[in-house]
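**Q** heads up, no residue letters with this:
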C-alpha cells in the first residue's frame, strides 16, 4: 500500500529510451549533493559521525519484495542497494549495485553488477542474489505485495495463473544468471521504462538467510546497503540502523547511525519534533503548515509532489457499476474547498490521474468530471438510478487529516446527492492495505499513490493493473498502456499513455482528488537534509549531525 514520499521542486522529464539505443550506466558514486533539503541552523552542513532520529509510521514489512509501503521503503532504501537509483535533481537513472544496464531492443536487458557488493553478513552479492529475490516476489503463492512489478518479465504468467489453477513454474523464465556479475533479463514485450523500474526497492537482492527463516529476516533484514540493522525491529516503537563497515558502494553514510521513532499519529510526531525529541519529519501534516513555517524557518520546506490522493470505488458492488454514478460522486466533491479548509491550500485539487510534475500531464485532463457541480452531480446520480443502502468509507488512522477530509466528503455526498447513511471504517495503515488488496472492502476508500519513477506508466500500471483494488478491467486500456510501454519514440509513448488516461477518466473507477505538496522539517542538530520524490525519499546517507 503506497503512502507518501517526497520530491524536490526541480524535477524534469525523463526521456523515453529509443529502442535501438543502449542505455549504458557508467559506474560512479550516486546520491550527489543536490540541495533538496537544507543545512543546520548555523549555516554549516554538520560533520561526519553522530546519530540522528526520524519520525516514521509503523511499516508492514522490511523485506524489500514483501512491501510497497513507503514507510517501509524509507527504511529499506538505507539497508539495500537496488541495481540503480534515480537522480534527486531530475529523476534520470544512476548506477548503484549495477555497473551498467544495457539493451538494444528494450526487450532483452543485460544487468552488469559491481564486483565488490557484499551483504552485511559477509555473503557476496551476485546475480543469483537478485534472481532469487525477484523470483520470490514474482511467485504468486508467496503473496508478496510487489508481485506485479515483475509482470513485465517473461514467464510471469506461469508463476501467477488464473484463480483455481496451480503455477506452472516457480522461477521466471526471463531471468538468466550468466555469471556472478551478469543477469540477463528478457521481458515479455519491449518496455522503455525498465531501467527506471530497477530503482524500486522490490528489485533489491536478498541473501540466503531471507529464505531460510523469512520471519526472522523481516525483523532483522540483512541488506547490501550503506546501513545495517542495529538490533531487531521493535514493533510500534523503533527501528535502529548503524553504518555498515562492509559497504563499498557509492552512498557512504555521513552519520554513524539513524533511529526511526514510530508514531501512530503525525500530529504527535510533529509535537515531538518541536520538543527536540525527533530530528527529522518528512511528512509534516498540512494542517500544521503555518506553525511549522514559524517554528522552523529555513529548516521547513514545501515542494511540489508526485503524490496523489483518490477515492477508490469497489466495482464488484453493483451499486457502483454505472460510470455515470461514479462521475456523479466525483462532481459532488468540492476539491478546492477541502484542500483549502483542511490543507491550508497547500495541496492542489486534482485535474488528472497523474501529478503535474509528471511528463505527459495535461491541465484539465479530467474535465468536468473533476469539477465541483452539485446540480449536475445530482442529475447524473438520479439518472443512474441513485444509491441504496449504507455507504462505508475506508481510510487509515495514520494522519488526522484523512478523517477530516473523509468527513468533508461524507457531508458533501449527503448534502449534494442525498446519501444519508454514511459510516467510517478507520483502521491502522498496515491493516487497511490487506483489506483493500484482497477486495474485502464494502465501500469507497482512500487510495494514495506515490511515484516510484517519473512516468505516467507508473500511475497507470500501478493503479489500474489487472489486480487493481477497484476490480476494474478494460482491454482497450491495457492495450494502450502496452503500446506506450513499447513505443520507440517518447512522444508516441506519451500519446498512448494519455489515451489510456482519458479512457480511465471516462470510466472513473478511481476518483482523482488532490495532489500533495510535500512538507518536511528538521531540527538544528542535523544538516544536508536531502529529500527527493522518488524511491529514496530522505537520503539517509547524506544527513550530517552537529556535535
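**A** Nice, I can see it. The structure displayed is predicted, hence computed values, not measured ones. Numbering: from 1, shown residues only.
**Q** from here on, just use CA atoms for contacts and neighbour counts.
**A** Noted.
**Q** setting aside sequence neighbours, what's the nearest residue to the spatially most central residue of the chain?
**A** Note on the chain: the residue nearest the mean C-alpha position is residue 450, at 3.7 Å, using Cα atoms, centre = their mean. Excluding the flanking residues, the one nearest residue 450 by Cα to Cα, 6 or more residues apart in numbering is residue 307, at 4.5 Å.
**Q** show residues contacting the helix or strand containing the one you found.
**A** Secondary structure from DSSP states H and E places residue 307 in strand 300-312. Contact partners of strand 300-312, identified using Cα atoms under 8 Å, 6 or more residues apart in numbering, comprise 4-9, 37, 292-293, 354-358, 444-451, 469-470, 509-522, 533.
**Q** tell me the spacing between the residue nearest to the centre of the chain and residue 466.
**A** 19 Å (Cα to Cα, to the nearest Å).
**Q** then residue 209?
**A** Counting by Cα to Cα - residue 209 and residue 466 are separated by 32 Å.
**Q** distance of residue 80 relative to residue 194?
**A** Taking Cα to Cα, one finds residue 80 at 19 Å from residue 194.
**Q** show me which of the two is the more surrounded one.
**A** Just comparing residue 80 and residue 194: by other Cα atoms under 10 Å the higher neighbour count belongs to residue 80, 27 against 18.
**Q** isn't residue 292 up against residue 522?
**A** No: between residue 292 and residue 522 there is no contact under Cα atoms under 8 Å: 9.9 Å.
**Q** neighbour count: those two, which is higher?
**A** residue 522 (30 against 23).
**Q** what sits against the more buried one?
**A** Going by Cα under 8 Å, 6+ apart, the list of residues near residue 522 reads 273, 279-281, 296, 299-300, 529.
**Q** putting a second one here so we can go through both:
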C-alpha cells in the first residue's frame, strides 16, 4: 500500500490550544497517523491510515477487539446455513446513526450495492466478491439488485454467498464492510464525508478536518455502546515524517503514533521501554523459485538454498529487529490458526542447517566437484531489498561457491513480469493479508492462481487440501487441513519464507486498553488516557 506524501506538520499552537482545553484534556487522545487520508469514503479507501479513522467513525457487522479477535459489531449475532452459503445477521436494536436514525438491514444492502456499483470504482470491491453475483455486478454483467444481500426486515440481514467461505466474517470487518447512511449519501453525493454532513454509526462522529493538519472525531452519544466509550475526543495528526512523529511523542504532544523509523528501534527501547510496541503483522516477505527451470525444479536444491539463509542475520543486521525471522509462509497471530507450520529443519541451529544444505546440494549434483550453480536474484528496487539480496547472495557464494548475480527493476515492472509469467531463477516477493485467515497466504501457490503463483509450482495434493478447506465448516478441522497444506509447501519449498514485517507503534504508558495484535487493529473505542 502507498501513502500519499504530505508536507505540512502540526504547529505548536494547535497543541497548546488543545492542551489548555480544561476538563476535556483527560478524555482527549492524540493519535499520530502516518499520512493524510486521501478519502473518508469507505468505498474508495485503500490504505491503513484511512482505515484507522474510518473504523472509529463507522461500525460494520463485525469488528476486531483489542486482541485482534473478530467480535460482533453492529450485528449482535448471526447464523450460518448448514451448507455455509447463507449468513443471517441480527442488527442490534440499539444501533443508531449519529443523527438518531435506527441502523437498518437495508442500510447494509444499500452500502454493499454501492461498493459493487461500477460507477463507484471501489478499489477493494473484490473483498466482498464471495457474495453471490457481487463480482458480476462489479463488472457490469448483472444488475446491482441481483447481488446476494437482502433485508428480511428492519433488523434482519441475509447474505448469500457464491460458495462456502469460512473466513467471510473476517471480510466483513474490512473497511469495505462499513455502512453508509443512505439518505445522506443520496442527498449529498460525494459531500457526505464532510464534517457537519457525515452521519456515522460508530463510536465517534466527525467534527473537524483540516487538510494536512488534523482530524477531530468526538464521542457519538447515539452509539449503542456509548456508555463504555471512555474518550470524549480523538485527534488524528497526519504526520508522514517518522522523525517528526517521534519527536512529538518524546515531547508528550501525542499519546501514540504509528510507524516510527526502524533504525531508531534500539534507541527508543532504551528510552521508552515497553512503550515501544513491535508486533508481527500479517505479512510475509519471501523468495520464489521458478520451478519450471533447472536446477530450481529440484526440491533438494530448493531446500538447500533455503536452509543456507541466516534469517536471524537479516532481521538483526539489516532491520534492527523491526522485521522478524520466519521459516513459515503463514505469519503468526491469526486467531484460530495459532502457530504456523514449520519445515523439518526448524529445530536445527544455523550451522547444522548449513551442513545439511551442503549434503542436499551434493545429492543434487551441485557444489564442490559437481555442476556449477548459477543463480540470478530479481528484486524490486528498494534499499532494504537490495541489502537483503546482497546478504543472501553472499551466503550462497560462501556456502556453495555459487555464482550469484543481482537484477533489479522498479516495483511495477518487477511484479508485472512475475504476474505475466516471465521466467527467472529467484525472485523477491511479499504479501500483506487482506483479511486475517491463513487461506489468504496459502491460496497464492495453488495451481489455479495464475497471477500470484510466481513459482508456477503445481502439486495436486496441495490443490486438493486447499479445495477441502473451502468446504470444511468446522473451524478446528479446517485449520488442520490448512496446516497440512502449509506443511506440504514448506517441504517442497517453491517459496522461501524470509521475514515477517512488524507493526511499529509508540504508545504512551498513559494509554490504557491497548492490545498488540497481528491484524494491527486499534479502535479508539477501547482506549482511554490517564493523565
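**A** Structure's in. What do you need? Every value quoted in this text rests on a predicted model; they were computed, and no experiment measured them.
**Q** one step back: still touching in structure 2? Go through the contacts of residue 522 of structure 1.
**A** When you map the contacts of residue 522 of structure 1 onto structure 2 and apply both residues aligned by TM-score structural alignment, their matches' Cα atoms under 8 Å, the shared contacts are 279-281, 299-300.
**Q** what's the counterpart of the residue nearest to residue 450 of structure 1 in structure 2?
**A** Per TM-score structural alignment, the equivalent position to residue 307 of structure 1 in structure 2 is residue 282.
**Q** neighbours of that match, how many?
**A** Neighbours of residue 282 of structure 2 (other Cα under 10 Å): 28.
**Q** and the strands in the stretch 51-200 of structure 1?
**A** 51-56, 84-86, 93-95, 98-102, 108-113, 175-179, 182-186 (DSSP state E, counting those that start in this stretch).
**Q** so of those strands, which one's packed in deepest?
**A** strand 84-86 (a mean of 28; mean count of other Cα atoms under 10 Å).
**Q** picking up where we left off before, need the strands of the stretch 51-200 of structure 1 in JSON lines (columns: distance to residue 244 of structure 1).
**A** Formatted as JSON lines, the strands of the stretch 51-200 of structure 1 follow (distance: least, Cα to Cα, whole Å):
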{"stretch": "strand 51-56", "distance to residue 244 of structure 1": "14"}
{"stretch": "strand 84-86", "distance to residue 244 of structure 1": "19"}
{"stretch": "strand 93-95", "distance to residue 244 of structure 1": "20"}
{"stretch": "strand 98-102", "distance to residue 244 of structure 1": "19"}
{"stretch": "strand 108-113", "distance to residue 244 of structure 1": "20"}
{"stretch": "strand 175-179", "distance to residue 244 of structure 1": "26"}
{"stretch": "strand 182-186", "distance to residue 244 of structure 1": "25"}
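**Q** closest one to residue 439 of structure 1 among these?
**A** Residue 439 of structure 1 lies closest, by Cα to Cα, to one member of the strands of the stretch 51-200 of structure 1: strand 51-56, at 27.0 Å.
**Q** what packs against that closest one?
**A** strand 257-262, strand 280-281 (3 or more Cα pairs under 8 Å, 6 or more residues apart in numbering; DSSP states H and E).
**Q** of those, which is nearest residue 405 of structure 1?
**A** The nearest among these, by Cα to Cα, is strand 280-281 at 22.0 Å.
**Q** could you tell me where the closest one falls in structure 2?
**A** Counting by TM-score structural alignment, strand 280-281 of structure 1 corresponds to 256-257 in structure 2.
**Q** that stretch vs structure 1, average distance?
**A** Stretch 256-257 of structure 2, aligned to structure 1 and superposed, deviates on average by 1.3 Å (mean Cα distance after the TM-score superposition for structure 1).
**Q** helices along the stretch 251-400 of structure 1, start to end?
**A** For the stretch 251-400 of structure 1, applying DSSP state H, counting those that start in this stretch gives helices covering 266-274, 289-296, 323-331, 335-343, 374-383, 400-417.
**Q** to residue 505 of structure 1, which of those helices lies closest?
**A** Closest among the helices of the stretch 251-400 of structure 1, using Cα to Cα: helix 323-331, at 9.0 Å.
**Q** and the gap between residue 196 of structure 1 and residue 289 of structure 1?
**A** Between residue 196 of structure 1 and residue 289 of structure 1 the computed distance is 33 Å (Cα to Cα).
**Q** likewise residue 415 of structure 1?
**A** On the measure of Cα to Cα, residue 415 of structure 1 and residue 289 of structure 1 end up 30 Å apart.
**Q** so which of these two has more stuff around it?
**A** A direct count of neighbours by other Cα under 10 Å for residue 415 of structure 1 and residue 289 places residue 289 higher, at 20 against 14.
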